[in-house]
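Visitor: Below are the sequence and a predicted model; questions follow.
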Amino acid sequence: MKWKELEEEPCSMARTIAVIGDRWTLLILRECFLRTRRFEGFQSALGITRHLLAERLKKLVRQGILRRIPYQDSPRRHEYILTQKGLDLYPIMMAIVHWGDIHMGDERGRPLLHQHRKCGKDFDPVMVCSECGEPLSAKEVHTHPGPGARGTQAHAASKTKARSRAA
């Protein structure tokens, strides 16, 4: 698979990686969830070059993950706000944080604790079945082809459309 072709793959993970799969994009999203909104705030928190930050923010806006909203006219400046599509990345971000807390921590403990506003308790993110509510583990999940899988009529039609767009 070529990096630029990931968006066309009939694989939800490949398509997602095409959008958020580099380290700077993930760290920008981390900052968004920590309520950073302005270019200077991202740059200060991350130490990223202006060019690279501008490129990643444009991509996130183009993908509909962030919304660019002016907050000052002279000079014109913008804030970057998570859209619903961006907010829907929260479980992914929390899963990465949780994995890091468990496997990459040190003797000082977790760098951030997450508190549920409703109950006031610190929590660990847990993945549960949307149908029965039971916790999930990799060993308890079976996959099978869906309508967008390779070899299906839907997949064949999408490949034909992609080829005609490229031509």
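Guide: Nice, thanks for sending it over. Residues are numbered from 1 along each chain as shown.
Visitor: Only C-alpha atoms from now on, for both contacts and neighbour counts.
Guide: Will do.
Visitor: neighbours around residue 79, how many?
Guide: Other residues near residue 79 come to 17 when the count uses other CA atoms under 10 Å.
Visitor: I'd guess it is in a strand, am I close?
Guide: Yes: Residue 79 sits within a strand when classified using DSSP: H, G, I helix; E, B strand; the rest coil.
Visitor: Quickly find the element holding the residue of the chain positioned farthest from its centre.
Guide: If you look at how far each residue of the chain sits from its centre, by CA atoms, centre = their mean, the farthest one is residue 74, at 32.3 Å. Under the criterion DSSP states H and E, no helix or strand holds residue 74.
Visitor: Tell me how far it lies from residue 164.
Guide: Note on residue 74: its distance to residue 164, by CA to CA, to the nearest Å, is 45 Å.
Visitor: could you show me where the strands are in this structure, in order?
Guide: For the chain, the strands defined by DSSP state E occupy 66-72, 77-82.
Visitor: how about these in JSON lines, adding distance to residue 41?
Guide: JSON lines is the format used below for the strands of the chain (distance: least, CA to CA, whole Å):
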{"stretch": "strand 66-72", "distance to residue 41": "14"}
{"stretch": "strand 77-82", "distance to residue 41": "10"}
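Visitor: One more to weigh against that first structure:
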Amino acid sequence: MKHDPAPSDRTLCPVARAQMIVGDRWTVIVLRELFMGNSRFEQIQAQAGTTPQMLAARLKKLEAEGLVERRPYSTRPPRHEYFLTEMGLAFHPILLALRAWGETWIKSAEEEVAIRYTHIPCGEDPGLGPECQSCGRVMRREELRASLNDGFAAERDARWADFKGR
């Protein structure tokens, strides 16, 4: 599905056009959570640390733009799960690039890598990509197994516990 910008948003610049869809922090964090396997509203909200209104708006926009598909999992009460479409899945290399940039330039040297991947085809740590540092193949989402470092896992567990305790 190709995005057709509104007449007032038309530009030939692909960076500007992509920015119109995924250009705010919350949208990227929502996409991160979907890639991490969180598909339910409350799971995404807890990890994103956003208000229900802001999350609902981002999910609606992502659905309208074709990156996310909403599927019901309960009729009473009505509840939905959110899944990445082909267009949404294509965002993965961008998320990997943001991860690599953040790990390289934003963190202190004392901090561990937050998410370690194993490149399934070769069984090695692929590094920060976009190609595996061990075998040279492109890092594809379906060929990566993620594990969180203890600190990041504890941070996420604490967010979930705080959210459930409200």
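Guide: It's in. Just so you know, these numbers come straight off a predicted model, no measurement behind them.
Visitor: Can you tell me what the residue farthest from the centre of structure 1 aligns to in structure 2?
Guide: Counting by TM-score structural alignment, residue 74 of structure 1 corresponds to residue 76 in structure 2.
Visitor: Equivalent analysis for residue 119 of structure 1, please.
Guide: Match for residue 119 of structure 1 (TM-score structural alignment): residue 122.
Visitor: measure its match to residue 21 of structure 2 for me?
Guide: Distance from residue 122 of structure 2 to residue 21 of structure 2, by CA to CA: 35 Å.
Visitor: same deal with residue 74 of structure 2?
Guide: Taking CA to CA, one finds residue 74 of structure 2 at 29 Å from residue 21 of structure 2.
Visitor: same question, residue 158 of structure 2
Guide: To residue 21 of structure 2, residue 158 of structure 2 is 30 Å away according to CA to CA.
Visitor: Quick check on those two: which one has the bigger neighbour count.
Guide: Between residue 158 of structure 2 and residue 21, counted using other CA under 10 Å, residue 21 has the larger neighbour count: 17 against 14.
Visitor: That one -> structure 1?
Guide: Under the alignment (TM-score structural alignment), residue 21 of structure 2 pairs with residue 19 of structure 1.
Visitor: what do you get for residue 95 of structure 2?
Guide: In structure 1, the residue paired with residue 95 of structure 2 is residue 93, using TM-score structural alignment.
Visitor: got a list of what that match touches?
Guide: Residue 93 of structure 1 sits next to residue 30 when contact means CA atoms under 8 Å, 6 or more residues apart in numbering.
Visitor: Then residue 34 of structure 2?
Guide: For residue 34 of structure 2, counting by CA under 8 Å, 6+ apart, the contacting residues are 44, 82, 83, 84.
Visitor: Quick one, which of these are buried?
Guide: 44, 82, 83, 84 (16 or more other CA atoms under 10 Å).
Visitor: Around the residue nearest to the last one when sequence neighbours are not counted, count how many other residues there are.
Guide: Ranked by CA to CA, 6 or more residues apart in numbering and with sequence neighbours excluded, the top spatial neighbour of residue 84 of structure 2 is residue 68, at 4.6 Å. The burial count assigned to residue 68 of structure 2 is 23, neighbours taken as other CA under 10 Å.
Visitor: Helices of structure 1, start to end?
Guide: 12-20, 23-33, 39-46, 50-62, 84-87, 90-103, 153-166 (DSSP state H).
Visitor: quick one, which of those helices is packed in tightest?
Guide: Highest mean neighbour count of the helices of structure 1: helix 23-33, a mean of 18 (counted as mean count of other CA atoms under 10 Å).
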